[in-house]
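Chemist: A structural model of the following input is requested.
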Amino acid sequence: MSTNKNNIETFSIKRQLRRSFHAFQTSSRFIFYRIFLVFTSITLLTGYARSQIFSCDLNWNPIVQLSDDSVLSITPKIVTDGNSVHIIWFGIDTLGGLSGTGIQYVQSFNNGSIFSAPRTVVPADIAFSPGQLAYSEFNLFITFTGYINGTLGVGFVNSNDGGYTWSEPRILRSNAQPRLIAAHDSIVIIHYADQKPGAYGLLRSGDYGTTWRIMAASMPAVNDFYLSQTEFHAVGTTASTRRNDVGYFFSPDGGAQWYGPEIISPEDAISSLYSKIAIDELGERLIVWNDSGSIVLRRSNGLDEEDNLRWLAPIKIPASTNAVFPDIDYSEGLLVTVWDNNFGDSGTIILQHSTEKGETFCPPFFPSDGKRSGEPSLSLQENILSLTWSGDDSGNGEIFFRRGIFPGETRPKEAVLRQNYPNPFSRITNIDYEISKEGLVRLEVFDLLGRIVETLVNQNQKPRRYHVQFNGGNFASGIYFCRFWTVQYSEVKKMILLR
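Modeler: From the prediction side, this is the model:
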């Protein structure tokens, strides 16, 4: 993916402003544009000055044990939304005739202070592998390798009421195994590996998992991906004769077409493995992987003059030694990485966070309190960190949870619409807004005649900061207006599209 400049949209403010500058500098309104550009820059700087500045403090709640029986419990996965926490894991019956086997599920609606009792969502005679978990709008989705009515393949169950009731397990694709699952609004995506070696694909549902179709019959094998409204950002391991490297992949159309890999790990004799990806509020890619026992972070930083992704130098996370499986998440200016170094009796969970997107890191934390533990799974929402892992307590494998709180209030104090950036823009522009109370939110784009040309948001939303994009690729150059409406507040911003 050395060029791809006609296929990849970026969130780089500098690149979009440069395009607008070259298209506009010969205009008679050039002086006005320069003044407007300065004004826009000031708006951006002052707009984000209100964001919370975090310290290296992290306040931990006590450890909660979620599983409690003689079943070996492994491979936990976690998703969070607001005050709700949802966790699954896989129970293995090592003695025969035990309960609590198969895919287990617990829920909490008070940030993990109290959890429901574990329940079996998919029994062990159907689920042949640990599950992958995704969440969207009070809907939960689990995929697994399943065996139902003589058919082995990609298994699936879902809940449309926050985990209280679950559908019957079913096979979505025979002779295949799921690798990943992701959800955004009503869209659910499953990345699978066919039984045929080297064959990978993508299943897509647009109605919360009710019906499915093949989105891509052939695609790269990826280890982790991030799904937005239409775009996929993914990372995977690319093999060569000498080593394994970490590659970045991109799909601009929901997974139908893929571009990559762009190799981002050092191209040396050392294999780079277990890559994970997160995306910040400007769309920059944040990727971690294991490099010979160290956890390495690499971050994108806009585009270069030829519209290729610009990558900052790889950074070794300071406390990572003898590391194995990493995880990463980002929210509200906080970058958090966690990993295990589960070697024999000395393995434990280690966590480091950065308030500067990886330029520097705070001292490490050891959330499992030194007990033998591994397989961490992380979720970060605003300043609340939710972490689950598997551990050996009293000689048996169990699942644990712990919540951490970064001091500082991140919830917006009022509703506000930020000026779009870049502005003027040539195709893609970014729109940020905040709401302080839960309720209906509408974000619409009008033309000069007052006609709605696109509705960007029309749904109930929880209080937090939001980021959306407007694609003006199908619209004529001119002035447009972005109208932001809630029950308590409304505001309009002027946007200039230059083609």
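Chemist: when you work out contacts or count neighbours from here on, use the C-alpha atoms and nothing else.
Modeler: Will do.
Chemist: is it correct that residue 42 falls within a strand?
Modeler: No: under DSSP: H, G, I helix; E, B strand; the rest coil, residue 42 falls outside any strand and is assigned helix.
Chemist: measure how buried it is and give me the count.
Modeler: Here the number of neighbours of residue 42 (other C-alpha atoms under 10 Å) works out to 11.
Chemist: let's compare: structure for the following, please.
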Amino acid sequence: MKYHIAILLILLLVSVKVNAQGAWYPLQSGETEHIISIQFIDAQTGYYISTSNACFKTIDGGAQWNLVETFAADISDMKFLNAATGYISACGGNVYRTTNSGISWNTYNAGLSSCLSSIFFLNSQTGWVTVETNSVINAVYKTLNGGVNWFLVGYVPGIERCYSIQFTDNLTGWTGGRKVNYDGLFFRTTNGGADWIETLNATEIVEDFIFLNSQTGWVISGGDVLRSTNGGINWIGQVHVPGRFSDCFFVNVNTGWAQGLTGSDGIIYKTTNSGLNWSSQTAAGSYNLLAMNFINAQTGWTAGLFGKMYKTTSGGNQFTGVLSHEEEIPCGFFLEQNYPNPFNPGTNIKFHLTDPSLVKLIIFDIQGREIATLVNEKLDAGIYTAGWNASEMPSGVYLYKIETSTFSEVKKMILLK
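Modeler: A predicted model of the protein is given here:
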């Protein structure tokens, strides 16, 4: 028993911080390479692709992922229209298509040997891909029969690589990416991709963008988020962070997220007023977050380097914290056993402070990974109760640890579903 306790304490000391100050919790992706795109069809069914040229699928909200295909060519982007039909772009001019939920894939070639850098389908028949033609121009190809045949529709000038492409109808679309010197460019088309007009020239790569309709959209470039309300003709900067955003996602005109890396920590920012104000949700460990997807304002997933993946069912908002404060001054520092224990899904943790102090109350899983920070603030002397809702966590043994300026203690609790 002493041996097991010692191991748990060691794990706590070397734990990797994956979810502080927010309701994002880790998932096991089954991948060790980088996840570059993720998409969920509903709360249960989702897909992702990685730099190992693999496609994985889940049917339980991300709790378990299964490999559905490993492709021969380097893959770059993914678009699923529904749970059955999806498309993946790749080098060698290849487009992979499934119509049976990833059980089998057909390979179609655009008649090219170049890399296809991004893909978008408006419906089951109409889609576009961007093609890395050379360092100063990219081509756009289009299909009208579900990817079986492709034809050249136009060129995007001055750009070395397009990172993303999107259309809201058969005529109106956008693409963005980088020049050869890694400055960013963004373009708009109103004739189905035949002509592309530059509407943004940035000092850093346009990593991603999203349009909710023909008028309202957001672009991320470096540490900036910019918004347009006239179809991408004009852009207004909304937030700047000392880092680099890699992906963004909006579920409606008010609520959205942008994520990436600052220093050595993953970052997620959220807005609930169309980007006028942004708040930091989490520093998700020392891993860059590359791909993000939400199905509504509450449920979303993010993933990135080395197969790291996180999920939220609260829109990324913190769902734990101090619930009550008793004014009585205790006679000593003390961390009580959580109650109830075992619990399902919620439990309360009471602790005693004899003096004002900065207090941290942190939840760990049995591997020593930080799951949630319940308290991280300066508190006056008194008796406090904090709550934890573990509705999205699996059954098992969890640890909670309190740290003050003069006191530290670890206790064990059991989630039993």
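Chemist: can you give me the strands for the stretch 51-200 of the first structure?
Modeler: Applying DSSP state E, counting those that start in this stretch to the stretch 51-200 of the first structure gives strands spanning 59-60, 64-65, 72-81, 84-92, 102-108, 119-122, 132-136, 139-148, 151-159, 170-174, 176-184, 187-194, 200-205.
Chemist: of all these, which lies closest to residue 354 of the first structure?
Modeler: Closest to residue 354 of the first structure of those, according to C-alpha to C-alpha: strand 59-60, at 15.3 Å.
Chemist: so which of the strands of the stretch 51-200 of the first structure comes closest to residue 321 of the first structure?
Modeler: Set against residue 321 of the first structure and scored by C-alpha to C-alpha, those come closest in strand 72-81, at 21.8 Å.
Chemist: excluding its backbone neighbours, what's nearest residue 465 of the first structure?
Modeler: Spatial nearest neighbour of residue 465 of the first structure, excluding adjacent residues (C-alpha to C-alpha, 6 or more residues apart in numbering): residue 434 at 4.4 Å.
Chemist: thinking the one you found is in contact with residue 464, fair?
Modeler: Yes: in this structure, residue 434 of the first structure is within contact of residue 464 by C-alpha atoms under 8 Å, at 5.8 Å.
Chemist: look up the closest residue to residue 254 of the second structure, ignoring the ones flanking it.
Modeler: Sequence neighbours aside, residue 274 is the residue nearest to residue 254 of the second structure in space, at 4.0 Å (criterion: C-alpha to C-alpha, 6+ apart).
Chemist: meant to ask about residue 158 of the first structure
Modeler: Counting by C-alpha to C-alpha, 6+ apart, residue 158 of the first structure lies nearest to residue 141, which is 4.5 Å off, once chain neighbours are set aside.
Chemist: residues touching that neighbour, list them.
Modeler: By C-alpha atoms under 8 Å, 6 or more residues apart in numbering, the contact set of residue 141 of the first structure is 133, 134, 135, 156, 157, 158, 159, 209.
Chemist: okay, now the residue nearest to residue 465 of the first structure: neighbour count?
Modeler: Residue 434 of the first structure has 19 neighbours, counted by other C-alpha under 10 Å.
Chemist: quick one: stretch 482-496 of the first structure aligns where in the second structure?
Modeler: Across the second structure, nothing matches stretch 482-496 of the first structure (TM-score structural alignment).
Chemist: the second structure: helices as residue ranges?
Modeler: Under the criterion DSSP state H, the second structure contains helices at 2-13.
Chemist: just checking, residue 200 of the first structure touches residue 179?
Modeler: No: if you go by C-alpha under 8 Å, residue 200 of the first structure and residue 179 don't touch, sitting 9.4 Å apart.
Chemist: tell me which residue of the second structure lines up with the residue nearest to residue 158 of the first structure.
Modeler: Using TM-score structural alignment, residue 141 of the first structure lines up with residue 87 in the second structure.
Chemist: what's the distance between that match and residue 23 of the second structure?
Modeler: Counting by C-alpha to C-alpha, to the nearest Å, the separation of residue 87 of the second structure from residue 23 of the second structure is 31 Å.
Chemist: does residue 38 of the first structure count as helix, strand or coil?
Modeler: Under three-state DSSP, residue 38 of the first structure falls in the helix class.
Chemist: neighbours around it, how many?
Modeler: Residue 38 of the first structure: 11 surrounding residues under other C-alpha under 10 Å.
Chemist: cool, residue 359 of the first structure as well?
Modeler: Using other C-alpha under 10 Å, residue 359 of the first structure is surrounded by 11 other residues.
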